[in-house]
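[1] Predicted model, plus sequence, below.
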Amino acid sequence: MDKYDIVIIGAGIIGLSIAFELKKRDSSLALAILEKESQVAQHSSGRNSGVLHAGFYYTADSLKARFTRDGNTEMTNYCLDRGIKINRCGKLVVATSVEEIQGLEELKRRADRNGVNLLWVDEREAAQIEPNIRTVEKALYSPTTSSVDPMEVCQKLKETLIQMRVDIFFNTPYTGYKNGLVMAGELKIKADYIINAAGLYADKIAHDFNFGKKYTIIPFKGVYLKYTKNKTDIRTNIYPVPNLANPFLGVHFTKTVDGNIKIGPTAIPAFWRENYLGMQNFNIGEFLLVAGYEMKLFITNSFNFRSLASNEMKKYNRRHFIQLAEKMVRHLDKDGFGDYLRPGIRAQLLNKESLELVQDFIIEGDNRTLHILNAVSPAFTCAFPFARFVIDKMIELKRN
């Protein structure tokens, strides 16, 4: 039986970042990470867009606003300092109608309150940044938005943690907690403190410790389509004005770290937590639970779930999917798209009492365990400052 000061469940970007920050603070800590997959970042952390967001979508009183703003700078510097590829191509947010200009104005107000550099540009200036852009009257330009390869970042963190003498156990799924022991795979581990960063399964693990009882994860599937004709038709990330009532940013153009172009993602309600392709990873228990809550959301139409689900399901139609992106550019070869890329699942927390999506970070814990219930998008950008926040919260809880 092994014994550790702290055991982290989950080797996604959040678990890795927390371990990194813990070791920077105290190199003598005996620290272990438990991961059910054979490698780091096999779910949300390795399947996201790779965009380092600037932090202007979120209200100033949210944790996301602060962590995204600071995380953008920190993750950019981390990549530059360690030779990790980064494409500092920026982002344009465009209006496809006069009515959408009000949405741009709200984003600019949020950027100003959050201390984020976001610039007004007219149509001529926008065309200088992106000649293919189509916008009405003006657009917003984010010079600090970048693209990275999230797997490369997570692999670098893993290598660094191994050098820092962190034990990472792969193919070791958490199975339970009993008599002070964490059961994971064939291991039984004594942990003075447990940090649950299990992403899609964080709520289920939290329930074992009587935390997060009023929440459950509702999975949403994100799919991207690659533009294979060339790498030159789009220079920068291009986003629409989002519906700020929900946490999804709409179909947009992403300029990847290697210069490729993709459109997406969808936010299609999924029916089990790892519902990536077909019946892969089907779990009847998860299906019944998730489908039950999605039926409740459909009946009550909470946060306009019916229209959200309907609009997202339409995106399975390839032509419709492309047409949504086409509105933001002057020319695009509809036949220039190749295959769909590897899908991802957003682990979106639902408040079971109010039937509302939780749009900010949620953590709960005590002097023995801490549970990251909602590492909400853009958690990848937020990872470093959020890790410090989690550790500070752990220290506070251990004192009480």
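    Right, received. Where do you want to start?

[2] Please make it C-alpha for all contacts and neighbour counts, starting now.
    OK.

[3] In the stretch 1-150 of the chain, mark out all the helices, start to finish.
    Along the stretch 1-150 of the chain, counting by DSSP state H, counting those that start in this stretch, helices occupy 13-25, 44-47, 63-82, 101-114, 123-129, 150-163.

[4] Tell me which other helices or strands the first one touches.
    By that I understand helix 13-25. Using 3 or more C-alpha pairs under 8 Å, 6 or more residues apart in numbering; DSSP states H and E, the elements in contact with helix 13-25 are strand 2-9, strand 31-34, helix 150-163, helix 379-399.

[5] second one coming, line it up with the first:
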Amino acid sequence: MSSQQRCDFLIIGAGIIGLAMARELKSRLPAADILVIEKEADVAYHGSGRNSGVLHAGFYYSADSLKARFTRDGNRMMTEYVKDRGLAINPCHKVVVASDENEIEGVQELQRRGERNGVDVRIIDEQELAEIDPNAKTTGIALYSPTTATVDPSQVCHALKEDLEVAGVRFLFGQGYYRREGRNAVVTTGGMVLEAGLTINAAGLYADTVARDYGFSKNYTIIPFKGIYLKYTGTDKPIRTNIYPVPNLKNPFLGVHYTVTVDGTIKIGPTAIPAFWRQNYVGLENFSLGELFEIIGWESRLFLGDNFGFRSLALSELKKYDRSYFTGLAVKMVKQIDTRGFNQWSKPGIRAQLLNTTTKELVQDFVVEGDSRSVHLLNAVSPAFTCSFPFAAWVVDHYILKQ
């Protein structure tokens, strides 16, 4: 293999966003030479293979956001892809329940947002909720989302890789981004020099650091949050559908909820615990002293200033390492459940959450920066898996074909 290669498009990162970008580009420009580099040995090693697999419907987000449109369209497009490809899908639907009368307005607001976004949602009463899931509990009303489903995110990513390889897209695994060289070249961690007509940065947790090499991400940095679920290992199936609480719409986290996975496993979560380095999964795995100092510095400032309620968020999230506290948050959404059955922690995932360093606020919508040489997908924020196909199409329309 030559240590120097050329391509029309170089995509950094083989998560769902990098794969979706390659798919969209190849569909629009079949003759283009597309090369995807990935520091790991295969696709979906990080967030794309560690997320819940929920295909969200798109009713949480304000109608003027990119996220609202991408989630609505992405739910349909990903569902169609999974079914056409013969991949696993669980049409388990979703309900959002109110824990008390004070949350009824929150349920109604989610319905209004869903209707403005063109999403199939409706208010249901307690009787209809019992028909959907006899164990779900609400106060007065709940919101029903019939298009929410779950898939196997790793299976989807591997299917996309197979499709792309058949279409002629090239992959280089074990070759991460190391640095920019000259105007149009990238040096990989394996010492390869790759010259590209356009470089597309879909590096997830490291998207901001890559972007800075190109003069972008001047007002942004990634703050990592660790997400872990607790799996139910009992032989019974006490939950039929995804059950969610009314979220705090001021932050991007949806609260502890029940997810029914593609294979029928029930789990509660996730956490949103501030991590101390970007791949801070377990123990000192992937430890980086430089990242520790940088991230602890930002988290300390946010904690002391209590920006966007970070102090209470951090303290409450850390308490979720206590299993009894964690399960206690989920108990109020159901009529009965044996919390002792939640006794297996899932593989942790890290959310790459963008922070605006000027306003010290978490950025809740997609952020893209770029020019004629490079495009940087800085905030492919949750639910990026659901949004990936329409988001990739939007990036191609607005940042690639316009040039």
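    Thanks, I have it. Owing to the predicted nature of the structure, the values given are computational and were not obtained by experimental measurement.

[6] hmm, back to that, output the helices of the stretch 1-150 of structure 1 as CSV; include the columns mean neighbour count.
    Shown next, in CSV, are the helices of the stretch 1-150 of structure 1 (neighbours: other C-alpha atoms under 10 Å):
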stretch, mean neighbour count
helix 13-25, 22
helix 44-47, 22
helix 63-82, 20
helix 101-114, 18
helix 123-129, 16
helix 150-163, 17
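
[7] so which of those helices comes closest to residue 282 of structure 1?
    Each of the helices of the stretch 1-150 of structure 1 has some distance to residue 282 of structure 1 by C-alpha to C-alpha; the shortest is helix 44-47, at 17.8 Å.

[8] packing partners for the closest one?
    Applying 3+ C-alpha pairs under 8 Å, 6+ apart, we find helix 44-47 of structure 1 packed against helix 150-163, strand 344-351.

[9] Make JSON lines out of these and add distance to residue 135 of structure 1.
    Below are the helices and strands packed on helix 44-47 of structure 1 laid out as JSON lines (distance: least, C-alpha to C-alpha, whole Å):
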{"stretch": "helix 150-163", "distance to residue 135 of structure 1": "30"}
{"stretch": "strand 344-351", "distance to residue 135 of structure 1": "29"}
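
[10] which residues sit in contact with the spatially closest residue to residue 383 of structure 1 that is not a sequence neighbour?
    Nearest in space to residue 383 of structure 1, with sequence neighbours left out and distances taken as C-alpha to C-alpha, 6 or more residues apart in numbering, is residue 14 at 5.6 Å. Each residue near residue 14 of structure 1 by C-alpha atoms under 8 Å, 6 or more residues apart in numbering is listed here: 197, 375, 379, 380, 383, 387.

[11] of all those, which two lie farthest apart?
    197 and 380 (12.9 Å).

[12] quick one, what contacts residue 370 of structure 2?
    216, 376, 399.

[13] In space, what's closest to residue 260 of structure 1 - neighbours in sequence excluded?
    The spatial neighbour of residue 260 of structure 1 that comes closest, neighbours along the chain excluded (C-alpha to C-alpha, 6+ apart), is residue 231 at 5.2 Å.

[14] these two touch, right, that neighbour and residue 261?
    Yes: because the distance of 6.2 Å satisfies C-alpha atoms under 8 Å, residue 231 of structure 1 is recorded as touching residue 261.

[15] which one of those two has more residues nearby?
    residue 261 (24 against 15; other C-alpha atoms under 10 Å).

[16] what's the matching residue for that one over in structure 2?
    By TM-score structural alignment, residue 261 of structure 1 lines up with residue 266 in structure 2.

[17] got the contact list for that match?
    231, 232, 237, 239, 258, 259, 260.

[18] Now with 7 Å, please.
    Each residue near residue 266 of structure 2 by C-alpha atoms under 7 Å, 6 or more residues apart in numbering is listed here: 231, 232, 258, 259, 260.

[19] what's the answer for residue 230 of structure 2, then?
    267, 268, 269, 342, 343, 344, 345, 346.

[20] Apply the buried test to those and list what passes.
    When the contacts of residue 230 of structure 2 are checked for burial by 16 or more other C-alpha atoms under 10 Å, the buried set is 267, 268, 269, 342, 346.

[21] Give me the distance between the first one and residue 63 of structure 2.
    Read it as residue 267 of structure 2. Distance, residue 267 of structure 2 to residue 63 of structure 2, using C-alpha to C-alpha, to the nearest Å: 30 Å.

[22] Then the third one?
    According to C-alpha to C-alpha, residue 269 of structure 2 and residue 63 of structure 2 sit 27 Å apart.

[23] In structure 2, what stretch matches stretch 144-154 of structure 1?
    With TM-score structural alignment as the criterion, stretch 144-154 of structure 1 aligns to 147-157.

[24] For that stretch, measure first residue to last.
    21 Å.

[25] returning to what we had before: would you mind finding the most buried of the helices and strands packed on helix 13-25 of structure 1?
    Per-stretch averages of neighbours, counted by mean count of other C-alpha atoms under 10 Å, single out strand 31-34 among these, with a mean of 24.

[26] Relative to structure 2, which residues correspond to that one?
    Counting by TM-score structural alignment, strand 31-34 of structure 1 falls onto residues 34-37 of structure 2.

[27] How about residues contacting the matching stretch?
    Residues contacting stretch 34-37 of structure 2 (C-alpha under 7 Å, 6+ apart): 7-14, 22, 169-173, 175-176.

[28] What residues sit buried inside stretch 209-220 of structure 1?
    Using 16+ other C-alpha under 10 Å as the test for burial, stretch 209-220 of structure 1 gives 209, 211, 212, 215, 216, 217, 218, 219, 220.
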